[in-house]
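Q: attaching a predicted model along with its sequence, questions to come.
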Amino acid sequence: MKNYNNDNTARRYLAHVSQIGTTQFHLRNPYIVAWWSMAFPGFGHLLLSKYLRGMALFLWEMVINLNAHINVGIVYSFLGEFDKAKEVLDTRWLMLYLPTYFFGIWDSYRTTIDMNKVTLLAKRENHRINSFVISPLEINYLDRRKPFTAMVWSFLMPGMGQLYLHRIVTASFILIWMIVITYFSHLAEGMNYIFMGELGQATVVFDKEWLLFLPSIYGFAMYDAYSNAVENNKLYIWDQRNYLKSAYQKYKLEIKRSRLTK
């Protein structure tokens, strides 16, 4: 029987299906990736499946931000209390923040452009990929998913949309940090007071320094789940089309001209 799977003979592949997820090349807008790196360092690289670099920048952001009290300064700036914002910021940590912050934006933009070039070359080579993986721990395969469903699950709990798409690395990373941020921000306690109508008590309970991380986490989880569901569906259609062509379209269709047309 003919083998239609990845045989490691191509120079470039569009995707790789493994136990922990489906990693793929596809065209991205470098400005959008750079914007996510601007919103939260590391998110742009996670969009590109550059997990180690993205996680390193994410952890750097958490450590420097909390020690420099950047989020507290942002809260005071929103309230118009600029003097308090200046007092709360720790300049010793703040000076370490800016160079790496701008590096994350620049590097994600540069990497996106390079990966777009690789995507075009891989599409021209059009080599088959492995579409099914089974192991004692996990099963992963290409299939169609609903982008809206993935986004809704990420809205209900960041990381669930990634689990729906079998993006185990991103899902685990988001879920772990969602638990940490929820705990230190006292989100559950504050929401409990809000449901009871005690808004004043809720504002006292919330830790604003940790709470300000949540909008970025929620927004990224929803965007990542939706966009990856769309691209996974495109990859599934491309793989099915190539398989059907190679397996069943074996002969060229020859149409003989009629005598009347001679």
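A: Now that the structure is in, tell me what you want to look at. Numbering: from 1, shown residues only.
Q: only C-alpha atoms for contact and neighbour calcs from this point on.
A: Will do.
Q: Arg110: neighbour count?
A: Residues contacting Arg110 under the criterion other CA atoms under 10 Å number 14.
Q: how far away is it from Asp7?
A: In this view, Arg110 and Asp7 are 31 Å apart by CA to CA, to the nearest Å.
Q: swap in Gly80?
A: Shown here: Gly80 relative to Asp7, a distance of 61 Å by CA to CA.
Q: take this one as well and set it beside the first:
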Amino acid sequence: MEKIPSTKNARRPLVHVSTLATNHLHLRNPWVTLWLSALFPGFGQIFLGSYIKGFLLIIWEIVINVEAKINLAILYSFTGQLDLLGGTVNARWLLLYSSVFVYALWDSYRSTIDLNKFTILAQRARSAVVPFKIDSFEINYLDKRNPWIAAAWSVFMPGLGHLYTHRLPTGFFVLIWWIAITYFSHLMEGVHYSAIGAFDQVKTIVDPQWLLFMPSIYCFSIYDSYVNAVEYNKLFEYEQARFLSSQYQSQAFKKPV
């Protein structure tokens, strides 16, 4: 009779499969996580699977950035319009930004190093994996997914690649924020006026304060969904190998050195 795997009493579980997402440990480059946090505070934490902390940091970044007009200040700095900086930036909000921004960088780098250690220990302990989860509302299971399809869906609309890899919290969170930023930046109107050649209208209607959020979200969505698909495929192979070894491999089998 097949023994049902369980992660309940595991000291260091490798993965937790729920109907909402598959949250698991795998080796990550701390500098990549640091870069994601620099790109947008909170992205590094989401990349590590720390959803609540990541979502709160993203909300903090958007609120403080909009109130302090940081994106406008960046735009004016890079375009040489330094005379506009003084009347644009709100110092009451700007001074709240630096401490949490530095914390997001430090926390993502530190957490990556710690989780990499736990990943190695969990793999050596051959931690159990539950490959299928079902309840009244949703179904989640481990299978092979194409990383390029995940990236392609993220190109079409950020968040869809995460839905393809069944990271529902990240997918819907990114999707909702992308729609909100698209609305407040007037991007669709800008695309319309660009298509008909009315470029002067584009300059007047598009809001750069909101528009400059988009490159960060776009890059993160593509990269994170691609990496998740790759790592889920590795996890699928790990679970299959563990199952076959425990169920069909003879205990007397001598493993090659």
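A: Perfect, I can see it now. On a predicted model such as this, the values are computed, not experimentally measured, just so you know.
Q: give the contact list for Arg11 of structure 2.
A: Going by CA atoms under 8 Å, 6 or more residues apart in numbering, Arg11 of structure 2 touches no other residue.
Q: surely it is in a helix?
A: No - membership of Arg11 of structure 2 in a helix is not supported by DSSP: H, G, I helix; E, B strand; the rest coil, which gives coil.
Q: can you pull the contacts of Met38 of structure 1?
A: Counting by CA under 8 Å, 6+ apart, Met38 of structure 1 makes contact with Tyr101, Phe102, Gly104, Ile105.
Q: which residue packs closest to Ile174 of structure 1, ignoring adjacent ones?
A: Distances taken as CA to CA, 6 or more residues apart in numbering place Gly159 nearest to Ile174 of structure 1, at 5.4 Å, with adjacent residues excluded.
Q: what about Leu212 of structure 1, neighbour count?
A: By other CA under 10 Å, the residues close to Leu212 of structure 1 number 16.
Q: ok, now which ones touch it?
A: Contacts of Leu212 of structure 1 by CA under 8 Å, 6+ apart are Asn71.
Q: try 10 Å
A: Applying CA atoms under 10 Å, 6 or more residues apart in numbering to Leu212 of structure 1 gives the contacts Asn71, Val72, Ile74, Val75, Ile181, Ser185.
Q: again, but for Tyr4 of structure 1
A: Shown in contact with Tyr4 of structure 1 (CA under 10 Å, 6+ apart): His127, Arg128, Ile129, Asn130, Ser131, Asn242, Tyr243, Ser246, Ala247.
Q: can you give me the helices for structure 2?
A: Using DSSP state H, the helices of structure 2 run over 30-39, 43-48, 51-68, 70-78, 85-88, 91-94, 97-124, 147-156, 160-164, 168-185, 187-195, 199-205, 208-211, 214-248.
Q: closest one to Asn23 of structure 2 among these?
A: Among those, the nearest to Asn23 of structure 2 by CA to CA is helix 43-48 (8.8 Å).
Q: what residues in structure 1 pair up with that closest one?
A: Alignment note (TM-score structural alignment): helix 43-48 of structure 2 is matched to residues 43-48 of structure 1.
Q: how far off centre is that stretch?
A: 6 Å (CA atoms, centre = their mean, to the nearest Å).
Q: stretch 112-127 of structure 1 now?
A: On the basis of CA atoms, centre = their mean, stretch 112-127 of structure 1 sits 19 Å off its chain's mean C-alpha point.
Q: ok, and what's touching that stretch?
A: For stretch 112-127 of structure 1, the external contacting residues (CA under 10 Å, 6+ apart) are 4-15, 24-34, 44-45, 47-48, 108, 111, 238-239, 242.
Q: residues contacting Gly49 of structure 2?
A: Contact partners of Gly49 of structure 2, counting by CA under 10 Å, 6+ apart, are Ala21, Thr22, Asn23, His24, Leu25, Phe43, Arg167, Thr170.
Q: show me the contacts for the residue nearest to Phe47 of structure 2 when sequence neighbours are not counted.
A: In this structure, Phe47 of structure 2 finds its nearest non-sequential neighbour in Asp224, 6.6 Å apart by CA to CA, 6+ apart. By CA under 10 Å, 6+ apart, the contact list for Asp224 of structure 2 reads Leu36, Phe43, Gly44, Ile46, Phe47, Ala150, Ala151, Ser154, Gly161, His162, Thr170, Val230.
Q: what about the fourth one, distance to Ile4 of structure 2?
A: Distance from Ile46 of structure 2 to Ile4 of structure 2, counting by CA to CA: 30 Å.
Q: over to the first one?
A: When CA to CA is applied, the distance between Leu36 of structure 2 and Ile4 of structure 2 equals 38 Å.
Q: the last one now?
A: In this view, Val230 of structure 2 and Ile4 of structure 2 are 26 Å apart by CA to CA.
Q: do the same with the third one
A: Shown here: Gly44 of structure 2 relative to Ile4 of structure 2, a distance of 34 Å by CA to CA.
Q: ok so, going back, out of the helices of structure 2, which comes closest to Ser136 of structure 2?
A: Using CA to CA, the nearest of the helices of structure 2 to Ser136 of structure 2 is helix 168-185, at 16.0 Å.
Q: what packs against the closest one?
A: helix 43-48, helix 51-68, helix 160-164, helix 187-195, helix 208-211, helix 214-248 (3 or more CA pairs under 10 Å, 6 or more residues apart in numbering; DSSP states H and E).
Q: and that helix, how far from structure 1 on average?
A: On superposition with structure 1, the mean distance recorded for helix 168-185 of structure 2 (mean CA distance after the TM-score superposition for structure 1) is 0.5 Å.
Q: got the buried residues for that helix?
A: By neighbour count on 16 or more other CA atoms under 10 Å, the buried set for helix 168-185 of structure 2 is Leu168, Pro169, Thr170, Gly171, Phe172, Val174, Leu175, Trp177, Trp178, Ile181, Thr182, Ser185.
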